[in-house]
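Novice: Dropping a prediction and its sequence here:
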Amino acid sequence: MLFGVLDDLPSDRVGAAPVSRDLDVLLLARASTLRSHAGQVAFPGGRIDPGDEDAVAAALREAREETGLDPAGVDVLGTLAAVPLDYSRHLVTPVVGWWRHPSPVDVVDEAESSAVFRAPVADLLDPSRRGVTVLRRGGDEWRGPGFLVPHATGAHLVWGFTAMLLDGVFDRLGWTEPWDRARELPLVGLGAVDPEV
């Protein structure tokens, strides 16, 4: 979870927000051809490789490989408690960083990512851009937070694990603004795969 002033374009949000308009978080859209989590918006990251010292080293390596960022400009603030994911049986250790010296980022491997972008935190906190996503599979239903991130071609939908982490961090920091928890955001057509598949 890499935060910082990632470019010179502040949030276009009108009105007061609990954070500076230029605070961003780095996200990417996974390629639609991937086996798992295809098309979803995510943080840069991945598995710990044998050569990685720990989760922090893995996070910085993966971010470099996926976005081209220079890890020398990142101050690692720490890790959050590991989060078990029942669906994929992964145990994820979120690493939080501050991008002290932003470097250029973009898609490095189109087989892995379709976009790399910054999301203004003030926009993510905007109640008009928040809602609930609903995933239905095999008779089960999963409901979680969702965020609409403005984009030149419409909007990216942040949902699932990434949205859950952002929502938890925002709550813990006291940044969350009241939002309509009955408003459903459709998963289809907003950078997400068909939830019924």
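Specialist: Okay, I see it. Numbers count the residues shown, from 1 in each chain.

Novice: hey, let's count contacts and neighbours off CA atoms from now on
Specialist: Will do.

Novice: Longest strand in this structure, by number of residues?
Specialist: Scanning the chain for the longest strand, with DSSP state E as the assignment, gives strand 140-151.

Novice: okay, pairing it with this:
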Amino acid sequence: MDKKITKLSYTPQGEKLKLTEKQEEELLIVYSENEKGFLEFKEFYNPEITYSKNDFIIPIRSVYGGIAGIEENITFANIIGSTDDPKPFGYTVWLDLMQDALIEFLGDKTYVEFYLGNCVTDKKFYYKDSDTEIIDDSKHCKGVIVGGHIISGDTPSEIAQGSTVYLLPICNKHNGWYDRKGIVKKYMKATASQDNPIYAIILNNYFQKE
């Protein structure tokens, strides 16, 4: 389908992004209008999907919230409801964005390339049976690295109002680690410290139309 881009003003961080023409065309995010007239994160734009009149295709510069340096151990989960394909469309371009933004932020290309070449998780797959935490030893951290869109906490879910959406480099297996029925809590963990932080791209989730 021909995509209709919703033009919004750029965020202060988005203004600073140095994007190629290809990145400008492909780094798109879909937001949906809720009953209050606010736009909420839905998914990365996929040209194979026909979107409704309540969906808005928005350039990355309009929702980019900068980079978060996380210096403590974190638990995080996938977003439910974006797509049945655990690999976001155009994932290589999203990794390009992360690389460019992190090089600008850190000034160390060699480290950034190493960082983005690895899954930031502790390589384990967690889930809960009632309140008991269990590690699924049948799952293995492998596959291509993608820019996975995640939320903090141990509960994969659709985005709640006010939540922050993060973009982290994780493997394709971890990116598909959630129960589509939303019954079983499946989540991931990552180890971080001041000496070994995790860097995440921040995407604004919830805002009012202009």
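Specialist: Ah, there it is. Quick caveat, the model's predicted, so the values are computed rather than measured.

Novice: Overlay them and tell me the TM-score.
Specialist: Here the TM-score for the pair of chains, by TM-score structural alignment, normalised by the length of structure 1, is 0.31; 103 aligned residues with a Cα RMSD of 5.4 Å.

Novice: ok so, going back, for the longest strand of structure 1, packing partners?
Specialist: Judged by 3 or more Cα pairs under 8 Å, 6 or more residues apart in numbering; DSSP states H and E, the packing partners of strand 140-151 of structure 1 are helix 121-125, strand 130-137, strand 154-158, helix 160-173.

Novice: wait, which of the ones you listed is closest to residue 26 of structure 1?
Specialist: helix 121-125 (10.0 Å; Cα to Cα).

Novice: thinking again about what came up before, in TSV: the helices and strands packed on strand 140-151 of structure 1, plus mean neighbour count and distance to residue 95 of structure 1.
Specialist: TSV is the format used below for those (neighbours: other Cα atoms under 10 Å; distance: least, Cα to Cα, whole Å):
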stretch	mean neighbour count	distance to residue 95 of structure 1
helix 121-125	25	17
strand 130-137	19	24
strand 154-158	21	18
helix 160-173	16	11
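
Novice: Tell me where structure 2 has helices.
Specialist: Applying DSSP state H to structure 2 gives helices spanning 12-15, 21-26, 91-106, 109-116, 172-175.

Novice: where does residue 59 of structure 1 land in three-state SS?
Specialist: Assigned state for residue 59 of structure 1: helix (three-state reduction, DSSP: H, G, I helix; E, B strand; the rest coil).

Novice: For it, give its distance to residue 79 of structure 1.
Specialist: According to Cα to Cα, to the nearest Å, residue 59 of structure 1 and residue 79 of structure 1 sit 10 Å apart.

Novice: residues bridging contact with these two, i.e. touching both?
Specialist: residue 95 (Cα atoms under 8 Å, 6 or more residues apart in numbering).

Novice: So for those two, which sits in the more crowded spot?
Specialist: Regarding residue 59 of structure 1 and residue 79, a neighbour count based on other Cα atoms under 10 Å identifies residue 59 as having more, with 25 against 14.

Novice: what does the longest strand of structure 1 contact?
Specialist: Contacts for strand 140-151 of structure 1 (Cα under 8 Å, 6+ apart): 119, 123-124, 129-136, 155-160, 163-164, 167, 185.

Novice: And the residue nearest to residue 127 of structure 2 when sequence neighbours are not counted, how far from residue 92 of structure 2?
Specialist: Distance criterion Cα to Cα, 6 or more residues apart in numbering; nearest residue to residue 127 of structure 2, sequence neighbours excluded, is residue 186 at 4.3 Å. Computed as Cα to Cα, the residue 186 of structure 2 to residue 92 of structure 2 distance reads 25 Å.

Novice: Output the helices and strands packed on strand 140-151 of structure 1 in CSV; the columns should cover distance to residue 2 of structure 1.
Specialist: Putting those into CSV (distance: least, Cα to Cα, whole Å) gives the following:
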stretch, distance to residue 2 of structure 1
helix 121-125, 11
strand 130-137, 21
strand 154-158, 15
helix 160-173, 11
